[in-house]
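1. Predicted model, plus sequence, below.
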Amino acid sequence: ATIQPLANSIGVNCQALTGRTKGKMRADLLTDLKAGKISILVGTHAIFQSDVSFSNLALTVIDEQHKFGVHQRLNLQAKGHGVDLLVMTATPIPRTLMMTSYGDMDVSRLIEKPAGRQPVNTTVLPMERFAEVITAIKRAIETGGRVYWVCPLVETSSLADLVAAEERFNTLTEHFGSRVGLVHGRLPETQRDKTMSDFANGKFDILIATTVIEVGVDVPEATIMVVEQAERFGLAQLHQLRGRVGRGNKPSNCLLLYATPLTKTAWARLNILRKTDDGFRIAEEDLRLRGAGELLGTRQSGLPNFRLAELPVHAELLAVAQDDARLILTQDETLQGERGKALRILLYLFEREAATSLLRSG
């Protein structure tokens, strides 16, 4: 269910703000928001803009957490005072997972899958088996299935992403003719929406795409997800892409194609997806392989730069440190006592005093 009908049924004003909200409509919405006439605002990155002001922001809910950076989450928190934060994701980023270990963030795990979801069988294959993949796709289409084909991610160039998608479109058109559609980030929104709609309605059997299909796509007839050069994608992205299939009543498959040779670490990352569909377990493996990033910084992965501790060696001290920190804050919240002043000096010496605000970003 969407939020607006539920809100309307109890007399709560719920509005949406996106990049498509323009002109007078946007101006009126921002005026009502600042005046406190809007109780719930649902939006995209457009909410982060400086002219978006809330009357009394009390709670922020960030869905698909891995899509947002630390500064973006902080920016939203700064639009209110003492704002509570709820972040939601199928796979927590390593930094957030470590924050839960440190006691800086509580976690709730929703283990149950939505009703009607089918298990997705995940297979990891080298690109050299491309011909076998084409054969498997033909069999799926013959039984009424539809296919997503996600092209390799090229971090340095969105143009390179586009070229890769168009090349694969031409290749698959040779095998499947006009039953192949193409969407990518450079298409006008109206054209992209039409192509997605045509795929959902059965005009296309195969949809070639970049990661624009990562979220918000629901086609129950889709039974195969192919991710080309999967080693270039993050685990959270791959898990999200896999979630696009298995939404109907037919068995579904996710094929992760990789370019050889594959490093040991890259194989370990892909293999965890083959072994489990538990987003939390995937996140834990991501944490082990990539590191947690900076809890008091903006890096969301990578090995933390501790001065005196080594997490693998001193992990058991985390619980002790948590209890001690909570006791200190209970007895001396502003750190004005004798021990509190010593802690303030330590924070200053380790250049962490100003950075503690970053914990509020999630």
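-> Structure's in. What do you need?
2. C-alpha only now, for contacts and for neighbours.
-> Noted.
3. Which helix or which strand is home to residue 324?
-> Under the criterion of DSSP states H and E, residue 324 resides in helix 317-331.
4. residue boundaries of the strands in the protein?
-> 14-17, 40-43, 59-62, 84-87, 120-126, 146-150, 180-183, 206-209, 222-227, 252-258 (DSSP state E).
5. got those as a markdown table, with distance to residue 270 and mean neighbour count columns?
-> What follows is the strands of the chain, written out as a markdown table (distance: least, C-alpha to C-alpha, whole Å; neighbours: other C-alpha atoms under 10 Å):
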| stretch | distance to residue 270 | mean neighbour count |
| --- | --- | --- |
| strand 14-17 | 37 | 17 |
| strand 40-43 | 33 | 16 |
| strand 59-62 | 27 | 17 |
| strand 84-87 | 25 | 16 |
| strand 120-126 | 7 | 19 |
| strand 146-150 | 16 | 25 |
| strand 180-183 | 25 | 22 |
| strand 206-209 | 20 | 25 |
| strand 222-227 | 11 | 27 |
| strand 252-258 | 8 | 23 |
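6. Can you redo those as JSON lines, where the extra columns are distance to residue 267?
-> Below are the strands of the chain laid out as JSON lines (distance: least, C-alpha to C-alpha, whole Å):
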{"stretch": "strand 14-17", "distance to residue 267": "41"}
{"stretch": "strand 40-43", "distance to residue 267": "37"}
{"stretch": "strand 59-62", "distance to residue 267": "31"}
{"stretch": "strand 84-87", "distance to residue 267": "29"}
{"stretch": "strand 120-126", "distance to residue 267": "9"}
{"stretch": "strand 146-150", "distance to residue 267": "19"}
{"stretch": "strand 180-183", "distance to residue 267": "29"}
{"stretch": "strand 206-209", "distance to residue 267": "24"}
{"stretch": "strand 222-227", "distance to residue 267": "15"}
{"stretch": "strand 252-258", "distance to residue 267": "9"}
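7. Okay, one more to line up with it:
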Amino acid sequence: MRPEALFDYFSDIERLPGIGKRNRQAIEKLAGTRTRDLLFHLPTGLIDRRYRPTVAAATPGSIATLEVTVEEHRPSQNRRAPYRVICRDASGELTLVFFNARGDYLRKQLPEGEVRLISGKVEHYLSQVQMTHPDYIVAPENAAELPAVETIYPLTAGLSGKILRKAILAALESVPDLPEWQEPSVVAREGWMPILDALHAIHEPDGPEDLAPRSKARRRLAADELLASQLALAIVRERTRKKRGRRLQGSRHIRDRILAALPYKLTGDQKTALDEIVGDLESDRAMLRLLQGDVGSGKTVVALLAMAAAVEAGVQCALLAPTEILANQHLETLQPLAEKAGLRIALLTGRSKGKPRQAVLEPLAAGEIDILVGTHALIQGDVAFKDLGFAIIDEQHRFGVQQRLALAGKASAGIDVLGMTATPIPRTLTLTVYGDLDVSRIMEKPPGRLPVDTRVVALDRIADVAAGIQRAVASGARAYWVCPLVEESEKLDIAAAEERYASLKGMFGPRVGLVHGKMKGAEKDEVMARFQRGEISVLVSTTVIEVGVNVPEATIMVIEQAERFGLAQLHQLRGRVGRGSGKSSCILLRANEIGEVARARLKIMRESEDGFLIAEEDLRLRGGGEILGTKQSGLPEFRLVDFAEHADLIELARDDARLIINRDPELKSERGQALRHLLYLFERDEGVRLMQSG
């Protein structure tokens, strides 16, 4: 149960002033629908309105608050000309300028002969002092409505800063203090204030220094978010550690057959990773390992050899993938090798129904299937293994603790679980996302892989790019064309993809296909299969092709408006080509004008194919925020941590989490009870549920 002190934090934002049905949707898209979501929506800057000069002394270009008397309204006769209001103080005249103005509204706001406080940007135009569309117009008796320091927040269409600010300040007043969960000695050493005071300091700052990542308030909030994450991971790890593994010692005969059937030798990294995994299988402790390997580094073969080692020891294996496309692809890669080695392998997805489903479930329960590949369908209640001993979870960050537990629950005795990911994660983040899992990394590319020639081309040369693809396709090439990400809106993404599909169809006729996220699984698979068979030469898509699609014959990747994508995502997309023996190229189409960070990002893509280096650079360029495109990669989103600035707090949180679990594994002490509040506040309560389930 969520502690009572948190009820107000999780209450709906519609109870706050100024939020109704209409702007609730905008806020939901931006931050979320609970009061805590607003409190964690941090400002990015501020406007200081404390500068209060006379009209004559106001510096051009500055934000100033001026006290003036309204003299005269000068409506325009021409609709295109602005409406002017003349005001003055003892030092001189100020003209207020309004476009598309409603005169009756302005006369009410600015009655002639009355004094008003006006705040906004001061401009000099033809030796006149003027202000266009002031931010605030306030009567002197209502001066409290004019904020001295005004925070600036990330916004979205249909939401004004004023409404958001008012709601956030009301949210701050509506929630109670919470018990202190940080170690007292750390609080004293760092000079940290309680969490609610820290939130007040950030949302009601005295100056820009209060918003800086190194400020005490920001460090306090980052430390809380990191401790919640590390503690949840430590609980999961502790529960897993307590479960004994099984000694799975194989005779090598199946592995030797697979190695003999491979058309190439394993790389050094593949061998090392395999040795580490097999070492875990052979020990009697439960495995806690993550296999990290860049796109196309050969993780799947290592996974097959590890499963072969487990099958040699007499148990069954499961390979859990997040999507049907990925599960199908794993089957296609593994099946030829598995069959040569005498391994019995089968597939189970949400689409397996009726007789075909029974044809998998019955032999599985009888122990006649060695390896079951599948999606979430694997963890459904009626799926029974005879003796599951080893499970591999691909793109493991996409599965929650509950799903992992459900899979482990299919084992009658101990089970070893290996996580696997193709998302290159910087070292600091690996700690944050996975706690202290043992990590095996495959850095080398398999032999014979040629580098992908990456070029950055301005969007106004799109016709040349299309003509180049036309020539390549005429000689048998296949190409992906990825459409831009539009403002987090799948609807607009699809519109952009459909438009590009229509224009390319004019050039290529029926040899163009389209895939997007709203298509049914069967439709998507059909288009992908036609692309794989070569019936389609150009595949237009939104980013649904990002993970796991394998068409070695495709040698061209075009990414439109590449500056809109995160580095990790660009790298994942580029990894769809260069998988065969042919020379491949990736064309990053960019807008004609782009910012410095986007330019730096595209430069890294041009210069490097090392996913881990790219991930480190991505972290450096983004600072904190939405790391590695968390929305795309499924990694947990950190809202208060800036990884470049708060790296020292990661170690602090890790060490503290270990200490807590050693001293108070059930979180029953006074501090333990406070830590339960922390886990719930940051929605890491899977950890608490796990404790209760034992």
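-> All right, it came through fine. Since we're looking at a predicted model, the values are computed, not measured.
8. Tell me which residues touch residue 282 of structure 1, please.
-> By C-alpha atoms under 8 Å, 6 or more residues apart in numbering, the residues touching residue 282 of structure 1 are 91, 235, 236, 272, 273, 276.
9. let's see it at 10 Å
-> 90-93, 235-236, 239, 269, 272-273, 275-276, 288 (C-alpha atoms under 10 Å, 6 or more residues apart in numbering).
10. give me every residue that touches residue 306 of structure 1.
-> Counting by C-alpha under 10 Å, 6+ apart, residue 306 of structure 1 has contacts 294, 350.
11. Determine which two of the contacts of residue 282 of structure 1 are furthest apart.
-> 93 and 275 (19.2 Å; C-alpha to C-alpha).
12. For those two, work out which one has more neighbours and name it.
-> residue 93 (25 against 13; other C-alpha atoms under 10 Å).
13. From the contact counts, what lies against the longest helix along structure 1?
-> Determined from DSSP state H, the single longest helix within structure 1 is helix 158-176. The helices and strands touching helix 158-176 of structure 1, judged by 3 or more C-alpha pairs under 10 Å, 6 or more residues apart in numbering; DSSP states H and E, are helix 130-142, strand 146-150, strand 180-183, strand 206-209.
14. Let's have these in a markdown table, adding distance to residue 360 of structure 1.
-> Shown next, in a markdown table, are these (distance: least, C-alpha to C-alpha, whole Å):
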| stretch | distance to residue 360 of structure 1 |
| --- | --- |
| helix 130-142 | 45 |
| strand 146-150 | 35 |
| strand 180-183 | 36 |
| strand 206-209 | 35 |
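15. And those: which comes nearest residue 343 of structure 1?
-> Nearest of these (C-alpha to C-alpha): strand 146-150, 50.4 Å.
16. so where is the closest one in structure 2?
-> Aligning strand 146-150 of structure 1 against structure 2 (TM-score structural alignment) gives residues 478-482.
17. how close does that stretch sit to structure 1?
-> With mean C-alpha distance after the TM-score superposition for structure 1, stretch 478-482 of structure 2 departs from structure 1 by a mean of 1.6 Å once superposed.
18. which one in structure 2 is aligned with residue 86 of structure 1?
-> Using TM-score structural alignment, residue 86 of structure 1 pairs with residue 418 in structure 2.
19. wait, I meant residue 347 of structure 1
-> Checking TM-score structural alignment: residue 347 of structure 1 goes with residue 675.
20. give the contact list for the equivalent of residue 209 of structure 1 over in structure 2.
-> By TM-score structural alignment, residue 209 of structure 1 lines up with residue 541 in structure 2. Contacts for residue 541 of structure 2 (C-alpha under 10 Å, 6+ apart) come out as 480-484, 493-494, 496-498, 500-501, 513-517, 559.
21. And residue 343 of structure 2, by the same measure?
-> 254, 258, 307-308, 311-312, 334-337, 368-371 are the contacts of residue 343 of structure 2 under C-alpha under 10 Å, 6+ apart.
22. Of these, grab the buried ones for ChimeraX.
-> Applying 16 or more other C-alpha atoms under 10 Å to those, the buried members can be selected in ChimeraX as follows:
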select :254,258,307,308,311,312,334,335,337,368,369,370,371
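23. re earlier: how distant is the match of strand 146-150 of structure 1 from the center of its chain?
-> 24 Å (C-alpha atoms, centre = their mean, to the nearest Å).
24. got it, and stretch 144-157 of structure 1?
-> On C-alpha atoms, centre = their mean, the centre of stretch 144-157 of structure 1 falls 17 Å from the chain's centre.
25. May I have the distance across it, first residue to last?
-> Terminal residues of stretch 144-157 of structure 1 lie 36 Å apart, using C-alpha to C-alpha, to the nearest Å.
26. can you check stretch 13-28 of structure 1 too?
-> 14 Å.
27. how about the helices of structure 1, start to end?
-> 3-9, 23-34, 70-77, 94-101, 130-142, 158-176, 189-200, 235-242, 264-275, 279-290, 311-314, 317-331, 338-349.
28. Let me have those in TSV, extended by distance to residue 302 of structure 1.
-> What follows is the helices of structure 1, written out as TSV (distance: least, C-alpha to C-alpha, whole Å):
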stretch	distance to residue 302 of structure 1
helix 3-9	36
helix 23-34	38
helix 70-77	14
helix 94-101	8
helix 130-142	33
helix 158-176	24
helix 189-200	35
helix 235-242	14
helix 264-275	14
helix 279-290	5
helix 311-314	13
helix 317-331	19
helix 338-349	22
